[in-house]
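> here is a sequence together with a model predicted from it:
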Amino acid sequence: MSDGARDYDIIGSQAEVHKHKSEYLEAHNIQNQLLQASPTHNSYHLGFTSINVAEIEVLMGVPKNLIQEKIDAAYTIAKGGQNKMLMIACDLIQADFNLREGDMSSFLFRQCLSVGWGKSSEAVTYCLERLGDSSRWEESHHLSSWATVFLAHSSKGKQKLEIHKALQFLGDLFLRENDEVTAVSLFTLALEGFTQMDIHRSRAECMIRLGDISSKNEDLLRALELWETARLLFERSSQTKRVQDVDERLVKIAEDVKEQYKRDLARLAELKAPRGKVEEVGEDLSEDELGKEAAGLVAA
């Protein structure tokens, strides 16, 4: 192996570590530098680096035209050089990109599974992870058994990160069936693993779900704590849309806290607190003050 090829592999490995932890901006910067430095005569490096950049851009939410250009360029190289592995990689990223853009067809994923099964564990894992994540599919297009298949495949290969992702996906399925107890157990178990491995985006996704459950059960302070931490983790993993989703939750929880104060005042009145005390609390927490108190909790 030449020094140039060795350096390329080392730098590429650094990008993979960042991607693994969902530090997508760092991974993208490295892969983009490799793409710019790739010699045009080395179609192998150029094709795989193009598809590596496209993969990260799908995860980051980069505009679709920029992504499709890179996928098309990699497809051209794969077809011209009869490179089957690059062709599979292109199909995988194209399928993931199509799903991100709302295409609920699983045909390309299934095709990649058929080609990769027994030949490329990495390709199989990639497909099963996407097929098993019910949060990305409309309910009518998703088979719950995919999450179980993903868990079995990951367990067989002793893939720690993928095992915990499968547990998270199973938690989604139990939550869909209104089994909150089992869902919370699975999300908590997955979160512990993601925290140990320092996987930012997956931690945030579990925290969002646990926060939603806490909010539903009127444990607003717990929900607030989980959502605020999730927001920081989504920022760290360059998930702009998810940050906006969390901000919407935080605005809503300010209103919920305000309503909770009102209910507490009503309960005080029902308990027949000493004359003057309820009125005193009511004056201290007027309509405007309630809003300020709620906003203060969110900003704290």
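Thanks, I have the structure now.
> every contact and neighbour count from this point should use C-alpha atoms.
Noted.
> what's the neighbour count on residue 242?
If you count neighbours by other CA atoms under 10 Å, residue 242 ends up with 20.
> which is the next helix or strand following whatever helix or strand it lives in?
Using DSSP states H and E, residue 242 sits within helix 240-270. Per DSSP H and E, helix 240-270 leads on to helix 277-284 as the next helix or strand towards the C-terminus.
> for the nearest residue to residue 16 once chain neighbours are set aside, helix, strand, or coil?
Using CA to CA, 6 or more residues apart in numbering and skipping the chain neighbours, the partner closest in space to residue 16 is residue 27 (6.8 Å). Counting by DSSP: H, G, I helix; E, B strand; the rest coil, the backbone at residue 27 sits in helix.
> the one helix or strand residue 98 maps to - contacts with which helices or strands?
Using DSSP H and E, residue 98 falls within helix 84-100. The contact analysis (3 or more CA pairs under 8 Å, 6 or more residues apart in numbering; DSSP states H and E) places helix 84-100 against helix 43-60, helix 64-80, helix 107-116, helix 121-132.
> wait, which of those helices is closest to residue 174?
Residue 174 sits nearest to helix 121-132 of all the helices and strands packed on helix 84-100, at 13.3 Å, using CA to CA.
> can you pull the buried residues of that closest one?
For helix 121-132, the neighbour count (16 or more other CA atoms under 10 Å) marks 123-132 as buried.
> circling back: what residues of the helix holding residue 98 count as buried?
Buried-residue list, helix 84-100, by 16+ other CA under 10 Å: 86-100.
> cool, stretch 246-260 as well?
Buried residues in stretch 246-260, counted by 16+ other CA under 10 Å: 246, 249-250, 253-254, 256-258, 260.
> same question for stretch 173-182.
Going by neighbour count (16+ other CA under 10 Å), the buried part of stretch 173-182 is 173-175, 180, 182.
> quick one: which of those is nearest to residue 220?
residue 180 (16.7 Å).
> measure the closest residue in space to that closest one that isn't next to it in sequence to residue 44 for me?
Excluding the flanking residues, the one nearest residue 180 by CA to CA, 6+ apart is residue 174, at 7.0 Å. Distance, residue 174 to residue 44, by CA to CA, to the nearest Å: 44 Å.
> also residue 250?
Distance, residue 250 to residue 44, using CA to CA: 47 Å.
> structure B:
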Amino acid sequence: MSSVNDSKFTHALFLLTGMPGQEDIHLWFSAPFCLIYAVSIAGNSVITLIIKIDQTLHEPMYIFLSVLAITDIGISVATMPTILGIFLFNSREISLDACFAQLFFIHSLQCIESAVLLLMAFDRLIAICNPLRYASILTLPRTAILGLVCVLRGMASMLPLPFLLKRFQYCQSNVLSHSYCLHQEVMKLACADIRVNSVYGLAVTILTVGLDSLLILLSYVMILRTVLSVASRMESLKALNTCISHLCAVLLFYTPEIGLSLVHRFGNDSSHLLQILLGYVSLLIPPLMNPIIYSIKSKQLRARIIRVFIK
């Protein structure tokens, strides 16, 4: 459906983009994306199941990890069907309501993942800086409440987005630059003043992902200060080793997310292909790599996984 000049006409559908200029080999792209989808769902499902059935893993660190795994499953389910639909069947059309629902779930789940990573940093901070009070501070009921707050914050902060977008008419163009819907992309297609959407989107990003990343950085500054004050080098390395998997998850999530946000808001002259690749990396790589990282670095979790599959 092409764009029109009549401002009274509203497009009923959006068109999603795969790899622009590479339509002839879209089918070849589907193979690695199918593999990423399968590994992400399987890996995170296994971690969630293991933590659920093994009573010895009912600790704050593993409970937060299970919430992270469920969130990663949600992100994969929210994005991959439309991506594979484009690459496998050239199914590019998506209704406005379906698009608004998809962007709500994508942004909500990313906000939840950011909050969970913050809680995991908080868990490491207490375990290293105040180990004697760890069990009394992070009790299971308190851990459950913190997890629930993460979910509610993510959903509540992103709930206005579909309603802010639904009030617009989309008469300029109906072609989105990604294989899925994002708020910052959809609002640019509106034939109306989008300042409210832009300000709200930026404010929410700063107050959620931006604040979370700042607090995570502060947590690791305090952890590093505590570790460096320990006389024994062996104990310092042992303490830092418990943070490696979390640090990898943080870098996987925040690096492409911050890069994509900067490109969307300030990189008007940046390559369109760069935006698409950053979008794929920010949404698809963390769900793929997180279960692998935690399975490798956590001896206790790895042992439980091996024991279950052997049985």
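Everything's here; your move. The structure presented is a predicted model; accordingly, all values stated were derived computationally and were not measured.
> just give the TM-score of the two.
Here the TM-score for the pair of chains, by TM-score structural alignment, normalised by the length of structure 1, is 0.26; 116 aligned residues with a CA RMSD of 5.6 Å.
> circling back to that earlier point, quick one: the residue nearest to residue 180 of structure 1 and residue 184 touch, right?
No. Look at residue 174 of structure 1 against residue 184 with CA atoms under 8 Å: they stay out of range, at 9.1 Å.
> number of nearby residues for residue 6 of structure 1?
11.
> ugh, wrong one, I meant residue 122 of structure 2
Neighbour tally, residue 122 of structure 2, other CA under 10 Å: 18.
> in what helix or strand does it lie?
In the assignment (DSSP H and E), residue 122 of structure 2 maps to helix 96-129.
> got the buried residues for that helix?
So for helix 96-129 of structure 2, counting by 16+ other CA under 10 Å, buried means 96, 99-129.
> show me the buried residues of stretch 173-182 of structure 1 that map onto helices.
In helices, judged by DSSP state H, the following of the buried residues of stretch 173-182 of structure 1 are found: 173-175, 180, 182.
> okay, those in CSV with distance to residue 241 of structure 1 next?
Formatted as CSV, those follow (distance: CA to CA, whole Å):
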residue, distance to residue 241 of structure 1
173, 23
174, 25
175, 23
180, 26
182, 28
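> closest one of those to residue 294 of structure 1?
Using CA to CA, these come closest to residue 294 of structure 1 at residue 180, 27.1 Å.
> distance of that closest one from residue 195 of structure 1?
From residue 180 of structure 1 to residue 195 of structure 1 the distance is 22 Å (CA to CA).
> also residue 226 of structure 1?
13 Å.
> got a list of what the residue nearest to residue 16 of structure 1 touches?
14-19, 56 (CA atoms under 8 Å, 6 or more residues apart in numbering).
> just the buried residues of these.
For the contacts of residue 27 of structure 1, buried by 16+ other CA under 10 Å: 15-16, 18-19, 56.
> closest one to residue 190 of structure 1 out of those, please.
Set against residue 190 of structure 1, the nearest of those by CA to CA is residue 19 (18.7 Å).
> what strand or helix carries residue 151 of structure 2?
Using DSSP H and E, residue 151 of structure 2 falls within helix 140-158.
> between helix 96-129 and that helix, find me the angle.
Inter-element angle recorded for helix 140-158 of structure 2 and helix 96-129: 140 degrees (by axes from the mean of the first three to the mean of the last three CA atoms, to 10 degrees).
> now do the buried residues in helix 140-158 of structure 2.
143, 146-147, 150-151, 153-155, 157-158.
> and that helix, what does it pack onto?
So helix 140-158 of structure 2, by 3+ CA pairs under 8 Å, 6+ apart, packs with helix 60-89, helix 96-129.
> now those as TSV including distance to residue 37 of structure 2?
Listed next are those as TSV, based on distance: least, CA to CA, whole Å:
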stretch	distance to residue 37 of structure 2
helix 60-89	7
helix 96-129	15
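> the ones you listed: which one's closest to residue 291 of structure 2?
That would be, of these and by CA to CA, helix 60-89, which comes in at 7.4 Å.
> give me the contacts around stretch 229-249 of structure 1.
Identification of contacts with stretch 229-249 of structure 1 by CA under 8 Å, 6+ apart yields 22-25, 60-61, 200-201, 203-205, 207-208, 227-228.
> looking at those, which are in strands?
Secondary structure from DSSP state E places none of the contacts of stretch 229-249 of structure 1 in strands.
> would you mind writing the PyMOL command to select the buried ones in those?
Of these, the buried ones go into a single PyMOL selection, burial set by 16+ other CA under 10 Å:
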select buried, resi 22+23+24+25+60+61+200+201+203+204+205+207+208+227+228
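> and the contacts of stretch 229-249 of structure 1, which is closest to residue 191 of structure 1?
residue 203 (5.5 Å).
> and the closest one, what does it touch?
Applying CA under 8 Å, 6+ apart to residue 203 of structure 1 gives the contacts 191, 194-195, 230, 233.
> mind putting the residues you listed into CSV with neighbour count?
Converted to CSV, these look like this (neighbours: other CA atoms under 10 Å):
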residue, neighbour count
191, 25
194, 22
195, 13
230, 26
233, 24
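> return the closest of these with respect to residue 291 of structure 1.
For these, the residue nearest residue 291 of structure 1 by CA to CA is residue 230; the value is 23.7 Å.
> sticking with that closest one, tell me its helix or strand.
Judged by DSSP H and E, residue 230 of structure 1 forms part of helix 220-236.
> quick check: buried residues in that helix?
Buried, per 16+ other CA under 10 Å, within helix 220-236 of structure 1: 220-221, 223-224, 226-228, 230-236.
> can you redo these as TSV with distance to residue 152 of structure 1?
Below are those laid out as TSV (distance: CA to CA, whole Å):
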residue	distance to residue 152 of structure 1
220	36
221	37
223	32
224	35
226	30
227	31
228	33
230	28
231	31
232	32
233	28
234	28
235	32
236	30
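> what is the nearest of those residues to residue 270 of structure 1?
Minimum distance to residue 270 of structure 1 across the buried residues of helix 220-236 of structure 1 is 22.8 Å, recorded for residue 220 (CA to CA).
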